[in-house]
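# Sequence first, then the predicted structure, then my questions.
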Amino acid sequence: MNFKSSISAIFSILLLAIISVNSFAQNAGKGKINGKVIDAVTKLPVDYATISVFKQGATSPFNGISTDAKGTFVIDNIPAGDYKVAVDFLGYTRTTIEHVIVTEGIGTPALNNILLAPVQNQLTGVTITAKAPIIENRIDKMVYNAANDLTAQGGVALDVLKKVPQVSVDIDGNVELQGNANVRFLINGKPSSIFGASLADALQAIPASQIKSIEVITSPGAKYDAAGTGGIINIILKDSKVQGINGSVNLAAGTRLENGSFNLNMRKNNFGVNAFFSGNAQLATTGLNSNNRTSTDASAGTTTNLTQSGNNTQRRSGYQSGLSFNWSITPKDDLTASVGFNHFGNHGNGFSSQDEFKTTTGGATLYDLLSNRISDSRFHVNATDVSLAYKKQFKKEGQELEILYTTSYGKNTFSYFNEQDYLTGGYPTSGSRSNNPGNDRETNISIDYVHPFNKTFTLEGGAKAVIQNLKNVVNTDTLLNDGTYINNANQSYGFNYKRQIYAAYLSVSTSLFKEFLDVKAGIRNEYTNTSADFAGVTIPGYNTVVPSLTFSHKLSPTSSVKASYNYRIERPDYGDLNPFYNISDPHNISTGNPNLKPELSHGIELGYNKSFDGGANIYFGSFYRHNIDDIQQFSTRYDSLNVNGRVYPDVILNQRSNIGTQTTVGANLFGSVPIGKLNLRTNMFFASRTNTNPGISKVTGLAYRINLNATYQFPHDFTAEAFANYNSSQKGLQGTRPYFFFYNIAVRKQFMNKKASLGLQAANPFTHYVTQRGTTFGPGFNQVSIRQVPLQSFGVTLSYKFGKLEFSKDKDKGRDKEDNAMPQGDGGR
């Protein structure tokens, strides 16, 4: 029996054991607090009122809940003791009940008919200033609330991600989660085709001011797609479910980046509309680069030194817009529809001087070839996302049915041009140009059902179909000696790629040993069928069984521990498979690999979380991950490379490959400490990664990330923040990835009753360039690359919130409030 089969068998036995033990578990050992909240004037129930439970003498609650549609609430698992219960709802005066005594195993008498008195002086407009904490650590995810982040507000999504626990971002926008680059990205819990074409460009097209929060899910349960061996990152965009008309405008102007966003929310009774538009532009920035490569050809007895030095100018721009509708058909039936339009692109042009010097092993010069190369590359994507969701809640609390349909259509084009003029050797000018249009269509249909049998046992199940269709055309022209171009038939072609994934899952959530241990166990089955018209390539269908298991235990009302295991899969994406050759630099060519196999991963996590009455919080986690058929870029040196009929000399070919196995062991530490009006946060990540390849010696390297954040609240609504981030270098199979240091500062002044704010930001204010030195080596070559990337920028931001919020006491008309908890989307399925 192989490792995968053993894990599946153990998981099945464990799942049966959990269900069996649950039938004997008794709901004893701790008490509960329950009651009902009503309007003191109308005597109608107050739904969605906030119930907070405090330990006597504490200033922060340790537990809480919201009332249901009937105004009732139940808070279980309360240790015996003396508590204070506070009841709040916007437009009402707070009600506090002192000395609520909970007795072990018995509970407390029901707090029936808690009266909330309406505020006498009714306001014509209400501004909500409640603030969620920057970091929320939940049982299944970690949430970073970007709306409260000052230093990132003038930037883009990548600037926010640099501050999220367990996430690393390098200078090129490559994102890793717990040291793994294979991350599944979602927007509002739903997939989008904008991530398939170029992840880094897509993340640079989303303004930070448009992001409400970012959810990090490192151990997804059975309900989530199995894709992404590193886990899931879910970007939640801003929205509102408050009655009335309200919105916000955010503008940022700077020396390197400009962006803006506009949100408009309208809700009347049970119908709401949300519209938004956001866009950004990275102004032209020029970086410097150099590359030095030494290559040896033992069979020919020669050594080649290639030196390249030049510059590259980059521009980026993008926008997003969307419209969503929400209709609460009945208090138990909810229908949501949305459509979004996305566009982003980049344009780069560069100049490079080259010296190719070839000698014999004895030192005799064979040739010294000098040349200049100019290049130009352009990339743009247009994508449309459409979704329709229906949610049904039943009479039994927690029983829900949800049906979701999403479809995403993307149209992308990549083109390049290069021309090389030889200063010595008498060679004619050479060059090529290529245009690579394609489109991507993905449709997801899912159904999920949740059934709570009792307060400690819940069963979830569902099914999903994912249908993907990729089409691509490559047109390549070659420069002739007379200066004209002719189509190169050997490098012009088209292909179709289709993939269908059919999935079903089942999971249980339960409490064992008198609610001592909370358990969530699940199993998901995904069948993948793929077809492609790549010449000579056949992709067989395969079935993947994905188990997941999570244990959690509350050590106290303010501390908990968690342990989890999951099994994940990383299927090769469009960019990995596309056999198109990017020859914008003829000495450094990249292409896809249609023969890639999926990457498989086993992951184990342990975590501890502790909150303190003063507002401090600490989280420590450790993890182990083992990847099989790990997908990484692999570089191979060729003395001459034949690309569809044309020969290119002294080439490094970069191609994604299944390199073997990768094992990562790491730890993450997050801490937040308020000291008066000063708040200090730190996030540290350490990981040791071992790569094993049959043809290369085993390589182990240590990587770490440390960031520090300090926020100070001055009088008169004036706030200052400073942030610094350091990513260490990383040793890999074929070289080292450069280290990265980034810092920024920001100040913000709020005015007009906090409806408006003005901010100033500075990124790397004392360093114009960030120097990146990386190495690459392999059989027959050794290469050192140095880049100087301009990251210094100064900017100003302006934010304004407008609108009038209306509240109705008529239950039949509905009542909404600002939700401080983060929306769950569709669970990232």
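Noted; the coordinates are in hand.
# C-alpha from now on. contacts and neighbour counts both.
Noted.
# ok, Asn668 - contacts?
165-166, 619-622, 683-686 (C-alpha atoms under 8 Å, 6 or more residues apart in numbering).
# Using a markdown table, lay out the residues you listed together with neighbour count, secondary structure and distance to Thr456.
As requested, those are exported to a markdown table (neighbours: other C-alpha atoms under 10 Å; DSSP: H, G, I helix; E, B strand; the rest coil; distance: C-alpha to C-alpha, whole Å):
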| residue | neighbour count | secondary structure | distance to Thr456 |
| --- | --- | --- | --- |
| Pro165 | 25 | coil | 31 |
| Gln166 | 25 | coil | 31 |
| Tyr619 | 20 | strand | 26 |
| Phe620 | 17 | strand | 27 |
| Gly621 | 19 | strand | 26 |
| Ser622 | 19 | strand | 28 |
| Asn683 | 23 | strand | 34 |
| Met684 | 19 | strand | 35 |
| Phe685 | 23 | strand | 35 |
| Phe686 | 19 | strand | 37 |
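# Using TSV, lay out these together with distance to Gly522.
TSV is the format used below for those (distance: C-alpha to C-alpha, whole Å):
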residue	distance to Gly522
Pro165	26
Gln166	24
Tyr619	25
Phe620	25
Gly621	22
Ser622	22
Asn683	31
Met684	31
Phe685	29
Phe686	29
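# between those residues, which is closest to Pro594?
Gln166 (31.4 Å; C-alpha to C-alpha).
# The nearest residue to Ile696 once chain neighbours are set aside: neighbour count?
Spatial nearest neighbour of Ile696, chain neighbours left out: Leu733 (7.6 Å); criterion: C-alpha to C-alpha, 6 or more residues apart in numbering. Using other C-alpha atoms under 10 Å, Leu733 has 22 other residues around it.
# And what about the closest residue to Asn145 other than its chain neighbours, helix, strand or coil?
In space, and not counting its chain neighbours, Asn145 is closest to Ser213: 4.3 Å by C-alpha to C-alpha, 6+ apart. Of the three states, Ser213 takes strand under DSSP: H, G, I helix; E, B strand; the rest coil.
# Next up, the contacts around Thr72.
Applying C-alpha under 8 Å, 6+ apart to Thr72 gives the contacts 34-37, 47.
# got another, please set it beside the one above:
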Amino acid sequence: MKRFYILIALFCFALSAQAQFGVGGGGPTTTGRISGTIIDSLTKKPMDYASVGLYRSGGKSPITGVVTDEKGNFKLDNIKPGVYKLAISFIGYPTKYIDQVTTTPSKPDAKLGQVLLAPSSHALKEVSVVGQAALIENKIDKIVYNAEKDLTAAGGNATDVLQKVPLVAVDLNGNVSIRGDQNVRVLINGKPSGATSASLSDVLKTIPADQIKSIEVVTSPSAKYDAEGSAGILNIITKQKNVSGISGSISGGVGTRQNNGNANINYNHNRFSLSANAGGNATWPQTSLTSSDQNFNYSDPTKHYEQTSTGTSRVKRHGVIGSVSAGYDFNAYNNLRTSIRLNQGGFDPHSLSTTNQTYYFDHTKDQSYTSDGRGHNSFGGFDWNIDYTHKFKKEGHELDLSAQWSHSKIVTDYTNLYSAVFDSLENNINGKNNEYTIQADYTLPVSKLLKLEAGGKNIIRRIKSISDYFVPDGNGGFVFSDPNSNRYNYNQTVWAGYTVLTFSLPKGYSIMTGARLENTDIHGEPINSAQNLSPFDQNYNTFIPSLTFQKALTPTQTIKLSYSKRITRPSLQFLNPFVNRSNITAQTVGNPDLAPEISQTVELGYNTFIKSSVINLSAYYKHTSGLIEGIVENLPPNGDQNATLTTYQNIGVNNSYGASFFGSVTPFKILTIRGQINAYTYKPTAIDQFTHQQTQTNTYVQYNAFLSAQLTLPNNFIAEAFAVENSARRTIQGSNPSFSIMGFGFKKQFMQKKLALGINAIEPFNTYKNFNTDIKTPTFTQSSKFAFPFRSFGVTFSYSFGKLSFSNPQQQKKGINNDDMKQGDQGAGGSPTGGR
């Protein structure tokens, strides 16, 4: 901790010694404009989204900047009289400089007319798919999926979009994985969200697809990123834009499965920017079909027992998300930005089932009962952050200071009424999560060959969960049950510091090496009157090295070799030793002695592009120790009733070999085909304690794949089709469901592409999609089937208005990025789905 304070003190000293808060005073107050049109020198066509940066003549730090509109035009407003330099850049083109652009009080406007930009014949720093729709970009440190170019996602939500992102898979419940690993950190605009820590899968279903601009996939994060998330990082970028003047957009859709709406408005005047966004969705009630078959096989044949269930589950969802962001550039060296993001959502499940129990040793005991379960689930909160950036005179030399407060709340109320066998019950769960973060990042280009990055961070989490349990009082009502109720206080504090060095060497070589040290301190207090629970503590240090070698083989080919180490912290319910008996036949319990998972990955990647076609190949090896999985065991029979207990354990290690491919090709000018496949092995080696419970002992190959085709027709008509396939996911005791989906979309653009109308269809040939889960232990087997209504048809629209003169992308701020905590946990306390 002392070292962190020393680091902050050094940053503050550097700021006070070198910061130049002003860039000069006095002088003329008349302002003018610099404008022009960027034209491709070969095709003679205007270039949209080219970046135009403004510098003082001879200066190295940008003053401001814009990107061109769809006609190649740019305008730099509010320019004081002086002598300037313009830097014009675009992917695949060398930066063009125009120096000595002069404005005076008598002639404040400089009209440059047409500016020709020639394509590059040298190596590029990044490769992008630049066909009819730039859907996928392959950058040095990440893969970018430009969701706003995907017309089939219109009218859906974030889960629908993630299903088509390279290397990413999403199961039926909204659990996200990269290359089959669910230990993924999901960020929104580069920052964590308190809502996702409460219930990630539910929050993703509340984000309208129309609100998403792009999704970034980082598979091998450097030491600069938090160590948590063995699979990598997903960053969802929403459509918040800094523009000159006022602009905005509205979009939405109506369908047979869900309805969506989204609106953006943006304002920029001088050095002040303001943007606001609001969106939401609501599903129609959807009824799924459920069935399960459980067999309890004890060594004593008089205990053999089978239970089969069939039923329905009906649910409807709603969600609203909004945000407001404001920023002010004091000058070319100092910027302050703040934003607040609000979210609110919920769903109301209603399940009906009939269960038959068969006793092989005595059929006179056979019986059946019905279950009626009703629930109300809500979640919401906010994320507020403030970011300050100071740029020094040397280009690329900067200091970033950030702070964030995330608050989330989740409420789960449900009632299960049984006709026989079990007592009916009520359960009310209230969880609150407050997360406070401070962060400092420093970047120094030491020379053309070396760049230094360093920083420090502190994350404080304070979580409280209350689970009140009620049982029948004998008079038709319910009474509070103290032995079954639970209070849980969970505190986690993480301190971290990192250093990263990047070497740009001759002949196309580059090296990035870094180290990160994290200290994790945990204190948990489970409280229950009947269970003998004690407070628990954990404190551990984690050293995280990273190393990447990259070589540009040719101007269009790059090869990269990387090593990364990641951890997955067990949190909240994974550690809670309280035995949850809300589902009496399938009980769960956490383990306060759980250690974090440690994964180490070595990856070799190759990418190339030929004109508008892109190919990316990679092979990797991942070693995971302390693998965390739920272990299912039979509980001793309670009379004639049988039950299972699932406990989270560090079950052993897993060595995985994998390979991935994705590419895009344009065989004809009007047709673009994109596809990706990722395959990897799963072969866990359980420690001696769990070998007798391991039933899956083979080497299993798991995969996920995606294929799409887009056809651009005359008169601004666009058609697209896609298909997704994910194999079943294995554990040492069974498998989770496989997943597949296909869809079609059609769109017509009007008013110079400002207005678009479309239709789409998801799974038009199948009313239901079936999802099967299997569990097998030496004494227990369970097979469950879930049929979800996936078929849907919808109509979508979008309309943009106002100026679209965007701010220089270089002005984007780093902000806070909390990449930690294991996915699948409900951070605010309690599962969002209660009962059986």
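Sure thing, it's come through. Remember, it's a predicted structure, so these values are computed and weren't measured experimentally.
# picking up where we left off before, the contacts of Thr72 of the first structure into CSV, with extra columns for secondary structure?
Below are those laid out as CSV (three-state DSSP):
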residue, secondary structure
Asn34, strand
Gly35, strand
Lys36, strand
Val37, strand
Asp47, coil
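# Check which helix or strand the residue most central in space within the second structure maps to.
Nearest to the mean C-alpha position of the second structure, by C-alpha atoms, centre = their mean, lies Val186 at 2.7 Å. Using DSSP states H and E, the element containing Val186 of the second structure is strand 184-188.
# residue ranges of the helices in the stretch 201-350 of the first structure, please?
Ranges of helices within the stretch 201-350 of the first structure: none, based on DSSP state H, counting those that start in this stretch.
# Likewise for the stretch 51-200 of the second structure?
So, for the stretch 51-200 of the second structure - with DSSP H, counting those that start in this stretch - the helices run 158-162, 194-204.
# Deepest in the core, which of these is it.
The highest average neighbour count among the helices of the stretch 51-200 of the second structure, using mean count of other C-alpha atoms under 10 Å, belongs to helix 194-204 at a mean of 25.
# Does anything pack onto that helix? Which helices or strands?
strand 367-391, strand 398-418, strand 425-445 (3 or more C-alpha pairs under 8 Å, 6 or more residues apart in numbering; DSSP states H and E).
# what's the matching range in the first structure for the helix or strand following the last one?
The C-terminal neighbour of strand 425-445 of the second structure among helices and strands, as given by DSSP H and E, is strand 450-472. Applying TM-score structural alignment, one finds that strand 450-472 of the second structure aligns to the residue range 457-479 of the first structure.
# before we move on, what about stretch 8-17 of the second structure?
Against the first structure, stretch 8-17 of the second structure falls on no residues (TM-score structural alignment).
# Which residues does that stretch contact?
Contact partners of stretch 8-17 of the second structure, identified using C-alpha under 8 Å, 6+ apart, comprise 390, 399, 440, 442, 456.
# Mind doing that once more with 10 Å?
3-7, 18-19, 390-392, 398-401, 439-442, 455-457 (C-alpha atoms under 10 Å, 6 or more residues apart in numbering).
# how far is it from where the chain is centred?
Taking C-alpha atoms, centre = their mean, to the nearest Å, one finds stretch 8-17 of the second structure lying 34 Å from the centre of the chain it belongs to.
# Could you check it and say which residues are buried?
Of the residues in stretch 8-17 of the second structure, 8, 11, 15 count as buried by neighbour count, 16 or more other C-alpha atoms under 10 Å.
# Of these, which is the nearest to Asp413 of the second structure?
For the buried residues of stretch 8-17 of the second structure, with Asp413 of the second structure as the reference and C-alpha to C-alpha as the criterion, the closest is Ile8, at 44.8 Å.
# and the helices and strands packed on helix 194-204 of the second structure as TSV, adding distance to Gly82 of the second structure?
Output for these, formatted as TSV (distance: least, C-alpha to C-alpha, whole Å):
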stretch	distance to Gly82 of the second structure
strand 367-391	21
strand 398-418	25
strand 425-445	28
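# Switch those strands over to a markdown table; also include mean neighbour count.
Listed next are those as a markdown table, based on neighbours: other C-alpha atoms under 10 Å:
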| stretch | mean neighbour count |
| --- | --- |
| strand 367-391 | 20 |
| strand 398-418 | 22 |
| strand 425-445 | 21 |
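# which stretch among those comes nearest Phe744 of the second structure?
That would be strand 367-391 among those, by C-alpha to C-alpha, at 32.4 Å.
# Specify, as a residue range, where the closest one falls in the first structure.
The alignment of strand 367-391 of the second structure onto the first structure (TM-score structural alignment) spans residues 369-393.
# Mean deviation, that stretch versus the second structure?
For stretch 369-393 of the first structure, the mean deviation from the second structure after alignment is 1.1 Å (mean C-alpha distance after the TM-score superposition for the first structure).
# mind listing what the aligned partner of Asn525 of the first structure in the second structure touches?
Mapped onto the second structure by TM-score structural alignment, Asn525 of the first structure lines up with Leu517. Contact analysis of Leu517 of the second structure by C-alpha under 10 Å, 6+ apart lists 223, 226-227, 456, 495-499, 541-545.
# For the residue lying closest to Thr310 of the second structure once chain neighbours are set aside, grab the count of nearby residues.
Of all residues not flanking Thr310 of the second structure in the chain, Ser291 sits nearest, at 4.3 Å (C-alpha to C-alpha, 6+ apart). Other residues near Ser291 of the second structure number 18, with proximity taken as other C-alpha under 10 Å.
# Next: the one 10 residues further on.
Residue crowding around Pro301 of the second structure was assessed by other C-alpha under 10 Å; the count is 10.
# Excluding covalently adjacent residues, which one is nearest to it?
Going by C-alpha to C-alpha, 6+ apart, Pro301 of the second structure has Phe361 as its nearest residue, at 7.1 Å.
# Alright, that wraps it up for me.
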